[in-house]
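[1] Sequence first, then the predicted structure:
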Amino acid sequence: MDTNSDPLDRLDDAQAAAAFRRLVRHLRHRTDAQNIDLMGLAGFCRNCLADWIGDAGFPGDKAEARELVHGMPAAQWKERHQSPATQEQLDRMAASMERNAPE
């Protein structure tokens, strides 16, 4: 896709940053939305957002990026909010990931 013709690239960085922060805070609040379900539906999850922060030049490591997104250390978030994945969830995630565009 030619990014010069994508209106998203004309969005002001401050507006984009504000929308991103709102998305992350929404996901922090919606702990019932499991990462595996996000992956199964949309092909990305909280951990993906953290990876994208790293890809964008965040100077911290993967654990620090995940803590930014989760609002706490990832291990603590998993302990508090993550349920074991079912085979159905894993299958749905695999099918969804096949639809993701190559990076």
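    The structure has been received and is ready for your questions.
[2] Please make it C-alpha for all contacts and neighbour counts, starting now.
    Will do.
[3] okay but Q82 is in contact with Q34, surely?
    Yes: contact criterion CA atoms under 8 Å: Q82 and Q34 qualify, at 6.5 Å.
[4] Which of these two has more residues huddled nearby?
    Counted by other CA atoms under 10 Å, Q82 and Q34 do not tie: Q34 has more neighbours, with 19 against 16.
[5] okay, now the one to match up with it:
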Amino acid sequence: MDDQTKLELEAAAFRRLQQHLMQDRPDAQNIDMMNLAGFCRNCLSRWYQEAANERGIEMTKAEGREAFYGMPFEEWQSKHQTEATPEAQAAFKETH
């Protein structure tokens, strides 16, 4: 497989992951993702921002989040984020 095809497949897989997390499973809470997988939507948005910055593209944390979430983070929170359970908070403190 040539490098361009590999890059395109990786980009397609990323877009599918983003769609899954944003449209198909907005009910999956970030804290639960952190507890189970060690990363969440915020991590993905930060990695996106860091990749842009490494390439000389100025992007703030808020801009990275908006690019990944498809809306301002505060809007996402109000639409989809629920209060973390005491158990989820305790697990997060234990692992992070």
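    Okay, I see it. Small disclaimer: the values here were computed from a predicted structure and weren't measured.
[6] need the longest helix for structure 1.
    Using DSSP state H to assign secondary structure, the helix with the most residues in structure 1 is helix 13-29.
[7] mean shift of the helix or strand just after it relative to structure 2?
    Note on helix 13-29 of structure 1: by DSSP states H and E, the next helix or strand toward the C-terminus is helix 35-42. With mean CA distance after the TM-score superposition for structure 1, helix 35-42 of structure 1 departs from structure 2 by a mean of 0.7 Å once superposed.
[8] Onto which residues of structure 2 does helix 35-42 of structure 1 map?
    Helix 35-42 of structure 1 lines up with residues 30-37 of structure 2 when matched by TM-score structural alignment.
[9] mean shift of stretch 11-18 of structure 2 relative to structure 1?
    Per aligned residue, stretch 11-18 of structure 2 averages 0.5 Å (mean CA distance after the TM-score superposition for structure 1).
[10] Can you give me the buried ones in that stretch?
    Neighbour-count burial for stretch 11-18 of structure 2 flags Q18 (criterion: 16 or more other CA atoms under 10 Å).
[11] Quick one: distance of that stretch to the chain centre.
    In this view, stretch 11-18 of structure 2 has its centroid 11 Å away from the chain centroid, taken as CA atoms, centre = their mean, to the nearest Å.
[12] Would you check the span in structure 1 matched by it?
    Residue span in structure 1 matched to stretch 11-18 of structure 2, by TM-score structural alignment: 17-24.
[13] Run through the neighbouring helices and strands of the longest helix of structure 1.
    Contact partners of helix 13-29 of structure 1 among helices and strands, from 3 or more CA pairs under 8 Å, 6 or more residues apart in numbering; DSSP states H and E: helix 62-70.
[14] end to end, how far does stretch 16-26 of structure 2 reach?
    One end of stretch 16-26 of structure 2 sits 14 Å from the other (CA to CA, to the nearest Å).
[15] ok, so what distance separates L7 of structure 2 from S78 of structure 2?
    Relative to S78 of structure 2, L7 of structure 2 is positioned 34 Å away (CA to CA).
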